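Asks: no sequence for this one, just the structure:
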């Protein structure tokens, strides 16, 4: 049997590269059809990947596009995991969770009084 380029399972590689916390989460994302390999949907977690392949998948609110640079034997520390891929994700604007919220939290007593005064002026 001729040995070609080394390959590994896609769910295992996503877990090694620390994109998913567990391998079963990675397998669920792949099985649900949320991962693309070189532009094609992948539905089997056992799909083999090799160096040079491009993966596209959602991670939180971001759409990640990564090129596989290397394969790993184990799930190592973060710097080792970051060496496994090249991130080709374009910069995306961050959408605030609540656009009206200014990060000030609950108004204090002085702010509540000012709010009450503005409400009274508009109702009179």
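Replies: Perfect, I can see it now. Nothing here was measured: the structure is a model prediction, and the numbers come from that model.
Asks: could you use CA atoms for every contact and neighbour count after this?
Replies: Will do.
Asks: how many residues are close by residue 123?
Replies: Close neighbours of residue 123, defined as other C-alpha atoms under 10 Å, add up to 6.
Asks: hold the first one in mind and look at this next one:
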């Protein structure tokens, strides 16, 4: 299973995390019935107060998690997402500068080279 997310709300004044665990257990049952496995190294929980288990594994609690296309943090800010995008863009710009200094054929060939690096 790849790029999935479960979201649940919990009342902070009288928290009951059991419904979240039940939902996660239902997901585990579905994955087993459909012969799909969860990668425990990539499966994380982002929350404000509790942890979930897969039976024999407790999921890592993280401050930020990447869901398809967006890095979401536990404060619901864009800081981590923007930082990730800026880092990625900087690396790709460095690669283009490096190609130029190494004598990349002709300036007109860079537009055809760039998409292969920028879209990876």
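Replies: It's in. Keep in mind that this is a model prediction, so the values were computed, not measured.
Asks: please work out the TM-score for the two chains.
Replies: Superposed pair, TM-score by TM-score structural alignment, normalised by the length of the second structure: 0.30. Supporting alignment: 69 aligned residues with a C-alpha RMSD of 5.1 Å.
Asks: can you map out the helices along the second structure?
Replies: If DSSP state H is used as the criterion, the helices of the second structure fall at 18-33, 79-101, 110-118.
Asks: please convert those helices to CSV, extending it with distance to residue 61 of the second structure and mean neighbour count.
Replies: Shown next, in CSV, are the helices of the second structure (distance: least, C-alpha to C-alpha, whole Å; neighbours: other C-alpha atoms under 10 Å):
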stretch, distance to residue 61 of the second structure, mean neighbour count
helix 18-33, 14, 14
helix 79-101, 16, 14
helix 110-118, 31, 12
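Asks: would you list these in TSV and tack on distance to residue 73 of the second structure?
Replies: Output for these, formatted as TSV (distance: least, C-alpha to C-alpha, whole Å):
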stretch	distance to residue 73 of the second structure
helix 18-33	19
helix 79-101	7
helix 110-118	25
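Asks: nearest to residue 65 of the second structure, out of those helices?
Replies: Nearest to residue 65 of the second structure among these is helix 79-101 (9.3 Å), distances taken as C-alpha to C-alpha.
Asks: now do the closest one: which elements does it pack against?
Replies: If contacts are counted by 3 or more C-alpha pairs under 8 Å, 6 or more residues apart in numbering; DSSP states H and E, helix 79-101 of the second structure sits against strand 70-73, helix 110-118.
Asks: with distance to residue 94 of the second structure added, can I get those in a markdown table?
Replies: Formatted as a markdown table, those follow (distance: least, C-alpha to C-alpha, whole Å):
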| stretch | distance to residue 94 of the second structure |
| --- | --- |
| strand 70-73 | 23 |
| helix 110-118 | 11 |
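Asks: which one of those lies closest to residue 96 of the second structure?
Replies: helix 110-118 (7.0 Å).
Asks: which strands and helices lie in contact with that closest one?
Replies: Counting contacts by 3+ C-alpha pairs under 8 Å, 6+ apart, helix 110-118 of the second structure is packed against helix 79-101.
Asks: brilliant, that's me finished.
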